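> Kindly generate the corresponding structure for this input.
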Amino acid sequence: MFETDRASKNLGMRLLEATDGRAVVEMVVGPLMLNGYDIAHGGLLFTLADTAFACACNVDGGGVTVASGADVTFVAPAHEGDVLVATAEERVVYGRSGVYDVTVRRGEEIVAEFRGRSRTLAARG
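As a prediction, the model looks like this:
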């Protein structure tokens, strides 16, 4: 799925790991990712976490799994040049639904926490 994700790739994201129920994605904060306060735009931090979440949900190649909802808590600002790493981990899958947690870090410092809810739509053909 990540191979054809043009949005994430155009933001410079790199998939570092994708195993059953877990994914790690990296992004460097660029100058076009800053808001009016010269900090990383929250929507782009959300996008990084959402990409890791999507990769964790779809790593098995079973069905097409999408987000049914998500929440994010911003803990610390990120700045131009920061290397951010989002680690997504499956918490529970029940039927066609699931819950995943994603932590976005700059080094050891937590920048954001994200919780995503997934829904599997159909088997891939």
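> okay, CA-based contacts and neighbour counts for the rest of this
Will do.
> so where's the longest helix in the protein?
helix 42-58 (DSSP state H).
> What ranges does the protein have for its helices?
With helices called from DSSP H, the chain shows them at 6-10, 42-58.
> ok, back up a step: mind listing what's buried in the longest helix of the chain?
For helix 42-58, burial by neighbour count (16 or more other CA atoms under 10 Å) applies to 42, 44-46, 48-58.
> this one next, for a side-by-side:
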Amino acid sequence: MTPQETVKYMLNQDFFSQWMGIKIIEIKDKYCLIEMPIKQEMINGLKTVHGGITFAFADSALAFSSNNSGEAAVALNCVINFTTAVRLGDTLFAESKLLTETRKTGIYDILVTNQNKDLVASFRGTVYKINKKAVDL
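Below you'll find the predicted structure:
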């Protein structure tokens, strides 16, 4: 399967990413760019997006980029820094790029920006390759 076919297969089974409204913009080997509109159900008591939504969005980008070569990988460690509040009506973009990898692990940087290209969060994820095919799970 191509990276695009693998991500399409994954997204078809990923009901949470579907609920979030994630759209695939670009897929390349160990890279992805995705988009998500902010919905009212994502807003917290301070009238900003719940941090867990931003984290989950970046985590989806990590999954799509780290699995699109066909080799299944799962998150080992993820760290996020929130830099700008996200509000209802915003559209977020997450760009995930591989920094480095070994036979069993990979480290990805994900930058989350809004429709104005303002950085709203930076996310670093480490994945573990589980020696299975992503489409066989």
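> care to give me the TM-score?
Counting by TM-score structural alignment, normalised by the length of structure 1, the TM-score of this superposition works out to 0.95. Behind it: 124 aligned residues with a CA RMSD of 0.9 Å.
> before we move on, back to that, is it possible to export the helices of structure 1 to CSV including distance to residue 31 of structure 1?
Listed next are those as CSV, based on distance: least, CA to CA, whole Å:
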stretch, distance to residue 31 of structure 1
helix 6-10, 14
helix 42-58, 12
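> Now do the longest helix of structure 1: distance to the chain's middle.
Computed by CA atoms, centre = their mean, to the nearest Å, the chain-centroid distance of helix 42-58 of structure 1 equals 2 Å.
> How about residues contacting that helix?
Under the contact criterion CA atoms under 8 Å, 6 or more residues apart in numbering, helix 42-58 of structure 1 has outside partners 1-2, 8, 13, 18-27, 33, 64-67, 72, 74, 86-90, 100-104, 112, 114, 116, 118.
> residue range for it in structure 2?
The alignment of helix 42-58 of structure 1 onto structure 2 (TM-score structural alignment) covers residues 51-67.
> Would you point out which residue is most central in structure 2?
residue 61 (1.7 Å; CA atoms, centre = their mean).
> ok, now which ones touch the counterpart of residue 40 of structure 2 in structure 1?
In structure 1, residue 40 of structure 2 lines up with residue 31, judged by TM-score structural alignment. Residues in contact with residue 31 of structure 1 (CA under 8 Å, 6+ apart) are residue 80.
> Likewise for the one 10 residues further on?
With contacts defined as CA under 8 Å, 6+ apart, the neighbours of residue 41 of structure 1 are 33-35.
> And the strands in structure 2?
Secondary structure of structure 2 (DSSP state E): strands at 23-28, 31-37, 71-82, 91-101, 105-114, 119-133.
> Let's have the ones you listed in a markdown table, adding distance to residue 9 of structure 2 and mean neighbour count.
Listed next are those as a markdown table, based on distance: least, CA to CA, whole Å; neighbours: other CA atoms under 10 Å:
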| stretch | distance to residue 9 of structure 2 | mean neighbour count |
| --- | --- | --- |
| strand 23-28 | 12 | 16 |
| strand 31-37 | 15 | 22 |
| strand 71-82 | 13 | 16 |
| strand 91-101 | 18 | 21 |
| strand 105-114 | 21 | 22 |
| strand 119-133 | 12 | 19 |
